[in-house]
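Engineer: starting from these lines, generate the structure:
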Amino acid sequence: MAMRIKTGDRVYVISGKDRGKEGKVLRRDVGKDLVVVENVNMVTKSVRPSQKNPQGGLVKQEAPLRACKVMLVCPACGKPTRVGRAFLDDGRKVRICKKCGEIVDKV
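Structural biologist: Have a look, this model is predicted:
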């Protein structure tokens, strides 16, 4: 099934330890059905000293989470919603909000 969330979308976490948080999608992995959301699912990683980080130590970073655990937040109505597909008159396929019917993609 196609992933209906794109990089840069605002999403709402619907399950897991971070339930109720919102954030922007930083990157996605379509093959594994994963998304990385800004300031959600933070983990502490131990890093070795390097030229980029000469001190080394502990670094907090976002870990991926399953795409089925997030819902798109509609830019028009501001609510978490399912995503539908529609065709415009010129033949382009766009994403629409199932709650208010507005187009989610920037046309």
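Engineer: from here on, just use CA atoms for contacts and neighbour counts.
Structural biologist: Noted.
Engineer: where do the strands sit along this protein?
Structural biologist: 10-13, 22-29, 34-37, 42-47, 57-62, 65-66, 70-73, 80-81, 83-87, 93-97 (DSSP state E).
Engineer: same list (those) but as a markdown table, adding distance to V104 and mean neighbour count.
Structural biologist: Output for those, formatted as a markdown table (distance: least, CA to CA, whole Å; neighbours: other CA atoms under 10 Å):
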| stretch | distance to V104 | mean neighbour count |
| --- | --- | --- |
| strand 10-13 | 11 | 23 |
| strand 22-29 | 15 | 18 |
| strand 34-37 | 19 | 23 |
| strand 42-47 | 28 | 12 |
| strand 57-62 | 25 | 13 |
| strand 65-66 | 21 | 16 |
| strand 70-73 | 9 | 23 |
| strand 80-81 | 11 | 20 |
| strand 83-87 | 9 | 14 |
| strand 93-97 | 5 | 18 |
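Engineer: before we go on, could you also do this sequence so I can check it against the first one:
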Amino acid sequence: MKMQIQKGDNVKIISGKHKGEYGKVFSVIKNKHQVIIENINIKTKHIKPKQTEDRGHIKKIERPIHYSNVKLINKTR
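Structural biologist: Next comes the predicted model:
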């Protein structure tokens, strides 16, 4: 099945936790039929220090959303 959504397109979230929000597609994961949208579905990841002199930190990561949960608003091409 071919995905109509491409990188750079503007989309609207139509279902899930972020329903009704708009965003721009940051990347597309074709083999899993998922898209990553800028500043949507952000999760926190706690990073442990790798060595004794390093410090741990908290990183915010945008997680993918299945393409069936988004609606294409504007195509870039």
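Engineer: quick check: TM-score for this pair?
Structural biologist: TM-score for the superposed chains, counting by TM-score structural alignment, normalised by the length of the second structure: 0.85, backed by 74 aligned residues with a CA RMSD of 1.5 Å.
Engineer: skipping adjacent residues, who's closest to the residue positioned nearest the centre of the first structure in space?
Structural biologist: Central residue of the first structure (CA atoms, centre = their mean): V25, 3.3 Å from the mean position. Excluding the flanking residues, the one nearest V25 of the first structure by CA to CA, 6 or more residues apart in numbering is V37, at 4.5 Å.
Engineer: same check, this time on D9 of the second structure
Structural biologist: Counting by CA to CA, 6+ apart, the residue nearest D9 of the second structure is K75, at 5.0 Å.
Engineer: can you get me a residue count around the one you found?
Structural biologist: 13 (other CA atoms under 10 Å).
Engineer: do P64 of the first structure as well
Structural biologist: For P64 of the first structure, using other CA under 10 Å, the count is 19.
Engineer: residue contacts, it?
Structural biologist: 34-37, 41 (CA atoms under 8 Å, 6 or more residues apart in numbering).
Engineer: could those go into JSON lines alongside distance to R95 of the first structure?
Structural biologist: Conversion of the contacts of P64 of the first structure to JSON lines gives the following (distance: CA to CA, whole Å):
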{"residue": "L34", "distance to R95 of the first structure": "20"}
{"residue": "V35", "distance to R95 of the first structure": "18"}
{"residue": "V36", "distance to R95 of the first structure": "21"}
{"residue": "V37", "distance to R95 of the first structure": "20"}
{"residue": "N41", "distance to R95 of the first structure": "26"}
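Engineer: closest to V47 of the first structure out of those residues?
Structural biologist: Lowest distance from V47 of the first structure to these (CA to CA) belongs to N41, with 18.4 Å.
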